[in-house]
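Undergrad: Structure for this input, please:
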Amino acid sequence: MNISSLPEQSPTGRFTRGLSWVLRLIAAAAFLAAGIAKLMGVPMMVGVFDQIGVGQWFRLVTGVIEVVGALTLLLPITVAISGALLAAMMLVAAGIHLFVIGGSPVPAIVLMLITATVAWLNRQHFIRLD
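TA: Prediction:
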């Protein structure tokens, strides 16, 4: 049996794709729920953004980014960049919790790790510029 007759998809590849989809679905659900809550003006979200002190426009922009990010996590062509951008956004969110408004940064850190992992698992989808 020569190597060219081996199947192209190894169990590790299937596992990686499955893990990526599970993480993408978890993150998409979390970002979609949070983004919709921000856009609908849920009182808790309004209060959080009042504490941040930048203005409610920032809540709306954040909500749009979260909803768009949730949807683009599910598209193969945008999954890597979406994961990376959402991970960066959660890094900022963790910093805001730590240094501005207080509260636990753990949810933001968990989402950052999930979306960074998604970006890493799908790194082959980044556009090559060379």
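
Undergrad: going forward, measure contacts and count neighbours with C-alpha atoms only.
TA: OK.

Undergrad: where along the protein do the helices fall?
TA: For the chain, the helices defined by DSSP state H cover 11-40, 43-52, 56-72, 79-96, 106-121.

Undergrad: Check which helices and strands the fourth one sits against.
TA: In terms of contacts (3 or more CA pairs under 8 Å, 6 or more residues apart in numbering; DSSP states H and E), helix 79-96 is packed against helix 56-72, helix 106-121.

Undergrad: Need the helices of the chain in JSON lines (columns: distance to Leu129 and mean neighbour count).
TA: Shown next, in JSON lines, are those (distance: least, CA to CA, whole Å; neighbours: other CA atoms under 10 Å):
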{"stretch": "helix 11-40", "distance to Leu129": "24", "mean neighbour count": "17"}
{"stretch": "helix 43-52", "distance to Leu129": "37", "mean neighbour count": "15"}
{"stretch": "helix 56-72", "distance to Leu129": "21", "mean neighbour count": "19"}
{"stretch": "helix 79-96", "distance to Leu129": "14", "mean neighbour count": "21"}
{"stretch": "helix 106-121", "distance to Leu129": "17", "mean neighbour count": "20"}
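
Undergrad: Now show me the structure for the sequence below, then we'll compare the two:
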Amino acid sequence: MRATTTAREHTEMTTPAATTAANNTTTATDTATHAAKPAKSGKALLRTVWTLRILMALFFALASALPKLLALPAATEVFDAMGVGAWFMYLTGVVELAGAVGLLLPRLAGPAATALIAFLLCAFAVQLTAMHGENAGTPFLFMVPLAVIAWARRTETAALLRRTGR
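TA: Have a look, this model is predicted:
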């Protein structure tokens, strides 16, 4: 290898065109590298939100709605203790099941999560009043993942609202 450069080679390496080309190459490489990072974190967020949607849908469908819709003794005892009729138990079960289905449908996941948060706020109020504060904090445990889902699907929810003219 040669340790010295000729005057012509030195001029070619330091011309504005050569410097710009070198900078453009660096910028393009840096941009491509930085663009790949958000894509990876975007995929991780997408997977996380899908996991939350599935887990919350399973909870609302199987652990919460199903006992009410099947009128299992544990569910009927709770609604009897609140002093409301069986109709309210079935209505609650249907709302929870509809929310669970909505969480699994991409276009409805954001509105379903938002509606379930409102539903859980009502459950919190019922826990405080009719159940004397017993398990009053439980609804908030489920509001956190629902809020993450609603936030992650906010652009789809806004687009849905625009399409419906609201």
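
Undergrad: Need the TM-score between these chains.
TA: TM-score for the superposed chains, counting by TM-score structural alignment, normalised by the length of the first structure: 0.88, backed by 130 aligned residues with a CA RMSD of 2.1 Å.

Undergrad: give me the stretch of the first structure that stretch 88-102 of the second structure matches.
TA: Mapped onto the first structure using TM-score structural alignment, stretch 88-102 of the second structure covers residues 58-72.

Undergrad: coming back round to it: ok, which of the helices and strands packed on helix 79-96 of the first structure comes nearest Glu8 of the first structure?
TA: With CA to CA as the measure, helix 106-121 is the member of those nearest Glu8 of the first structure (17.7 Å).

Undergrad: List of residues touching the closest one?
TA: 16, 20, 23-24, 27, 79-84, 86-91, 93-94 (CA atoms under 8 Å, 6 or more residues apart in numbering).

Undergrad: how about a cut-off of 10 Å?
TA: 16-17, 19-24, 26-28, 30-31, 73, 78-97, 122-123, 125-126 (CA atoms under 10 Å, 6 or more residues apart in numbering).

Undergrad: post-alignment, it versus the second structure, mean distance?
TA: Once fitted to the second structure, helix 106-121 of the first structure is off its aligned match by 1.5 Å on average (mean CA distance after the TM-score superposition for the first structure).

Undergrad: Give the aligned equivalent of Lys38 of the first structure in the second structure.
TA: So, by TM-score structural alignment, Lys38 of the first structure is matched to Lys68.

Undergrad: contacting residues for that match?
TA: 62, 74-76, 78-79, 86, 88-94, 96.

Undergrad: cool, and Val92 of the first structure?
TA: Val92 of the first structure neighbours (CA under 10 Å, 6+ apart): Leu86, Leu98, Ala108, Ile109, Met112.

Undergrad: Tell me which residue of the second structure lines up with the fourth one.
TA: Spelled out, that is Ile109 of the first structure. By TM-score structural alignment, Ile109 of the first structure lines up with Phe140.

Undergrad: Roughly how far does its match sit from Phe124 of the second structure?
TA: Phe140 of the second structure is 8 Å from Phe124 of the second structure, where distance means CA to CA, to the nearest Å.

Undergrad: Save the helices of the first structure as TSV, and put in distance to Ile3 of the first structure too.
TA: Shown next, in TSV, are the helices of the first structure (distance: least, CA to CA, whole Å):
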stretch	distance to Ile3 of the first structure
helix 11-40	16
helix 43-52	56
helix 56-72	37
helix 79-96	30
helix 106-121	25
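
Undergrad: Of all those helices, which one is nearest Met1 of the first structure?
TA: Closest among those, using CA to CA: helix 11-40, at 19.1 Å.

Undergrad: Next, the angle helix 56-72 makes with the closest one.
TA: Put simply, helix 11-40 of the first structure runs at 150 degrees to helix 56-72, going by axes from the mean of the first three to the mean of the last three CA atoms, to 10 degrees.
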